[in-house]
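Colleague: just to be clear, the model below is a prediction. Sequence and coordinates:
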Amino acid sequence: MREVLDRPVPTAAADLTLRRGAARVLITNWTGTSTVPSRTLYPHQWSWDSAFIAIGLRHLSVRRAQRELEALLAGQWADGRIPHIVFNPDLPYGAYFPSPDFWQSSRAGRNAGAPEAAETSGIVQPPVHALAAWLVHRADTAESRRREFLTRLYPQLAAWHRYLMTRRDLAGAGLAAVVHPWEPGMDNSPCWDRPLSRITPAAPDTFHRADLNHGHPADRPTDLDYGRYVHLAADYRSAGYDDAVPHQFAVEDPCFNALLIVSELALARIADQVGADPGLHSARAADLTRTLVARLWDEDTGLFLARDLVDDRLIPELSVAGLIPLLVPDLPEPVVERLIQTLDGPHFHTKSTALVPSYDLDGHAFDSTRYWRGPAWFNTAWLIERGLRAHGRDTRADRLRDAILTTAGNSQFAEYVDPTTGAGRGTRNFSWTAALTLDLLCADDKEPPL
């Protein structure tokens, strides 16, 4: 992979060592067509993982970063959805659960336009893809134009966003909804405890959790929660993955919608490059921004909250998802100021690591090691770092950047870390941790966010 040597390298020895370590993770986890998040715990291709991975890969090989996104989009459904997993057909079903025989996408998803040639899941993950495509393009515009990268991806990305803004606008209020806790990406967040309490879990003897083969039970969701996840997914499959049917779990998530806004702005840049109408996407981003503030901003907590659409109430849990709208460039300045106060306040400020916990440090459900119930994640930290820069808070962004790089190296590119100690949790040599480390090392801090 010559591009590893051909691209400029940092001058500091420590940064160079960290860069080489991150590159080694991405090279090791490359399958020939895409990058797995982890060779052990996550052996297929995941949707938002691949978007983050492409953002880092652009510093090693622009061509490989393009292929990462192209491979994922090969699994896109005719209705526009990008599934959260595209399965590797060479692996046995037992390598991961839920496996292709659970999702049955090519059969159960036929009416929704699931592809025949690839087996996928039937649910989605946050829409980071247009942002990733735009950043990959900017890394080498000549190569991008030569391969007509944006020209080929634009119709697929536009269809993806159209799906989210139409079929997934379940409340008719203008925001995209998620219909399973796996969709917002923060699977086991306490934000979902109240909506999930309505769900009868699947019987334990009806599924086998492959995640416990490679992950410590103390780090993973409980069997009770996992049973509820399985029940919801099976119901969605039985309905033919039809979004028009009633959903027992339906939530408007602030992180998911903030990423949709930023990706709409990226799609406006892409549209301008390919001769489409950028104004359409800019207008959508403006509408989404206004609606996000109107429906999910909570002044009392200084945070965006998820809205449960079953009872139409905000969920009173403080999650890192509520800080991610810092990414949105046209967020009202008083909201930006309040968000930064919350970021640096007692709920999310950790003096020991300077990383951002996934859940309120003082919250009733805080757990420093269990999946999304407290641990600090590198992708959410990267998003917040980028958001701080988008609003001119470079000094604060520099502190977070330094904490990310130090902790990523010390933890062997862990999946996530204990926010109070920095100790690595989950799997090691995790691809998006390595990719976003590489991006922070190599990207120009003065590069415009979009």
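Modeller: Arrived safely, thanks for sending.
Colleague: every contact and neighbour count from this point should use C-alpha atoms.
Modeller: Noted.
Colleague: any idea which residue is closest to the centre of this protein?
Modeller: Using C-alpha atoms, centre = their mean, the residue of the chain that lies closest to the mean C-alpha position is residue 48, 4.3 Å off.
Colleague: just to check, that one is in contact with residue 128?
Modeller: Yes. Contact criterion C-alpha atoms under 8 Å: residue 48 and residue 128 qualify, at 6.2 Å.
Colleague: buried set for the top helix by length along the chain?
Modeller: Longest helix of the chain, by residue count under DSSP state H: helix 254-274. The neighbour-count check on helix 254-274 (16 or more other C-alpha atoms under 10 Å) flags 254-271, 274 as buried.
Colleague: repeat that for stretch 25-38.
Modeller: Buried residues in stretch 25-38 (16+ other C-alpha under 10 Å): 25-27, 29-30, 34-38.
Colleague: for stretch 324-340, same thing?
Modeller: By 16+ other C-alpha under 10 Å, the buried positions in stretch 324-340 come out as 324-329, 331, 335-336, 338-340.
Colleague: first to last residue in stretch 347-366, what's the distance?
Modeller: The straight-line separation of the ends of stretch 347-366 (C-alpha to C-alpha, to the nearest Å) is 11 Å.
Colleague: can you list contacts of that stretch?
Modeller: Identification of contacts with stretch 347-366 by C-alpha atoms under 8 Å, 6 or more residues apart in numbering yields 189-190, 317-321, 342-343, 346, 372-377, 380-381, 399-400, 403-404, 407, 419-422.
Colleague: comparison target, given below:
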Amino acid sequence: MTPDMISARATVVLEANWRTSHTVPAGGLYPHQWSWDSSFIAIGLSLLSPRRAGQEMDALFAGQWRDGRLPQIIFDPHRDQDYAPGAAFWQSGSLADAPARAETAGFIQPPNHAWAVWKIHQADPDESRRRSFLERNYPRLVDWHNYLSQRRNRGASGLASVVHPWESGTDNSPLWDVAMKRVPSECRTPLERPDLQHADAGERPSQKEYAKYFWLAERYRDHECDDVDPEYPFLMEDPLFNTLWALSEYALADIASELGLPAAHHMQRAQKVIAALDELFIPELGCYAARDVLDGSLVPKATINGLLPLLLPGNPNAEVLLETLHGPRFMGSGAVMVPSYDATALDHDPALYWRGPAWFNMSWMIAEALDGLGDVKGATSLRNNIGFLAASHDFPEYVDPRTGAAHGTRKFSWTAALALDAASDRSKR
């Protein structure tokens, strides 16, 4: 399949999922605007229309809270029955810090936003400058990163904590299993599962897992999303989340420099996050782990989250991470895209959400990391597989990492956007 064919098919998906001001992740399963999805989508959109990519980010920032947080979801009030928990669950309009003109979730997602804003600017700097794109977004991004450093440094380590598996973006990853044992499975909210209308139950978290997810969401909402609940049972420092924070701090430094503003404090914060991340590295595991803030323990599970610090420039553990990436637990297993979880683990499941399948955004980020390390051949091979598998299977949510068999919903927007990016002529960027 040629790059032009991949790009054409991806463009059809992105057009179909466009909703006037933003792109939904998938028309059926995910009918609202998701935070980190929009950033990945905007990266792909910038190759089609930097103006539309800018609109994507503007729509997302319209839901920003006064405390600086960028919410996980901005709800479409006409589709509230199609996703749970929805706007009626969160009742964000009753909270002082929430925006008045948008209904949102209280949770957040990984902070890839400044990285995306900088990539959108780079796609067409003249258009970006004409529209004051960076001037408009820089203060919003600063407020967002300040929220992370001031409200989410719950372990006083310099790393941001996630308060729910959903915030990590890797919902049912094995990284959260032990911590989730502390969470009750008796939630008050009726457990409706509209997601099962669009994906097989064997590809989604279980009913018991969803009950625990809802219990945590109820607890966080009932404490007005204040981030200070002393008895809250789930606080985790995730290497993926914090890698994207550090990477986005570097992007903020680039943005500040472009605007003629001081950039050193962004560089310093990025370096502090990276230094703190080093505490999560387990040499014998060959990658980074998540840390349970409540007891200080590291979770010795080899996941894609633990490989993504490869994105960070000058990572002293890059050689070990590459060995793990190319070894039998990941690409050395015969994989065509990077498994989300150790392929040699007894509980690896190549069809079950974040417990084995390969996700297009994760493999795309690994390709970006390989580029940064000078492995152009490896990055190109991975991008070729991303584009081919995406376009061949109607842009699935995720795939079996070895066979490429499609799972989850189809016509998934970040799959289309990143396939478009993977198929593009990188020499023109």
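Modeller: Good, I have the coordinates. For clarity, every value in this text was computed on a predicted model and none was experimentally measured.
Colleague: returning to what we had before: roughly how far is the longest helix of structure 1 from the heart of the chain?
Modeller: Centroid separation for helix 254-274 of structure 1 versus its chain: 14 Å, with C-alpha atoms, centre = their mean, to the nearest Å.
Colleague: could you point out the residues of structure 2 onto which that helix aligns?
Modeller: Mapped onto structure 2 with TM-score structural alignment as the criterion, helix 254-274 of structure 1 occupies residues 239-259.
Colleague: what's the match for residue 361 of structure 2 in structure 1?
Modeller: When structure 1 is aligned by TM-score structural alignment, residue 361 of structure 2 is paired with residue 379.
Colleague: can you pull the contacts of that match?
Modeller: Contacts of residue 379 of structure 1 (C-alpha under 8 Å, 6+ apart): 52, 432-433, 436.
Colleague: rerun at 7 Å
Modeller: Residues in contact with residue 379 of structure 1, defined by C-alpha atoms under 7 Å, 6 or more residues apart in numbering, are 432-433.
Colleague: quick check: closest non-adjacent residue to whatever residue of structure 1 lines up with residue 417 of structure 2.
Modeller: Using TM-score structural alignment, the partner of residue 417 of structure 2 in structure 1 is residue 435. Nearest non-adjacent residue to residue 435 of structure 1, counting by C-alpha to C-alpha, 6 or more residues apart in numbering: residue 56, 4.0 Å away.
Colleague: likewise residue 429 of structure 2?
Modeller: Nearest non-adjacent residue to residue 429 of structure 2 (C-alpha to C-alpha, 6+ apart): residue 123, at 6.6 Å.
Colleague: identify the residue of structure 1 aligned to that neighbour.
Modeller: Counting by TM-score structural alignment, residue 123 of structure 2 lines up with residue 139 in structure 1.
Colleague: residues near its match, how many?
Modeller: 17 (other C-alpha atoms under 10 Å).
Colleague: any chance you could map the strands in the stretch 201-350 of structure 1?
Modeller: For the stretch 201-350 of structure 1, the strands defined by DSSP state E, counting those that start in this stretch cover 251-252, 297-298, 303-304, 307-308, 313-314.
Colleague: where in structure 2 does the second one fall?
Modeller: I take that to be strand 297-298 of structure 1. Mapped onto structure 2 using TM-score structural alignment, strand 297-298 of structure 1 spans residues 281-282.
Colleague: ditto for the fourth one
Modeller: Using TM-score structural alignment, strand 307-308 of structure 1 lines up with residues 291-292 of structure 2.
Colleague: can you give me the end-to-end span of stretch 316-333 of structure 1?
Modeller: Stretch 316-333 of structure 1: ends 23 Å apart by C-alpha to C-alpha.
Colleague: with stretch 45-53 of structure 2 instead?
Modeller: One end of stretch 45-53 of structure 2 sits 5 Å from the other (C-alpha to C-alpha).
Colleague: please apply the same query to stretch 27-42 of structure 1.
Modeller: 16 Å.
Colleague: then stretch 133-146 of structure 1?
Modeller: Stretch 133-146 of structure 1 has an end-to-end distance of 15 Å (criterion: C-alpha to C-alpha).
Colleague: and residue 181 of structure 1, what's its match in structure 2?
Modeller: Alignment note (TM-score structural alignment): residue 181 of structure 1 maps to residue 165 of structure 2.
Colleague: what about the match of residue 417 of structure 2, neighbour count?
Modeller: Other residues within reach of residue 435 of structure 1, judged by other C-alpha under 10 Å, total 31.
Colleague: surely it meets residue 60?
Modeller: No. Residue 435 of structure 1 is beyond contact range of residue 60, at 9.8 Å (criterion: C-alpha atoms under 7 Å).
Colleague: returning to what we had before: for the match of strand 307-308 of structure 1, give me the average deviation versus structure 1.
Modeller: Aligned to structure 1 and superposed, stretch 291-292 of structure 2 gives a mean residue distance of 0.5 Å (mean C-alpha distance after the TM-score superposition for structure 1).
Colleague: in this structure residue 322 of structure 1 contacts residue 257, no?
Modeller: No. Between residue 322 of structure 1 and residue 257 there is no contact under C-alpha under 7 Å: 10.5 Å.
Colleague: residue boundaries of the helices in the stretch 201-350 of structure 1?
Modeller: Taking DSSP state H, counting those that start in this stretch as the test, the helices found in the stretch 201-350 of structure 1 are 223-238, 254-274, 278-296, 333-343.
Colleague: quick one: secondary structure of the match of residue 361 of structure 2?
Modeller: Applying DSSP: H, G, I helix; E, B strand; the rest coil to residue 379 of structure 1 yields a three-state assignment of helix.
Colleague: many thanks, we can stop here.
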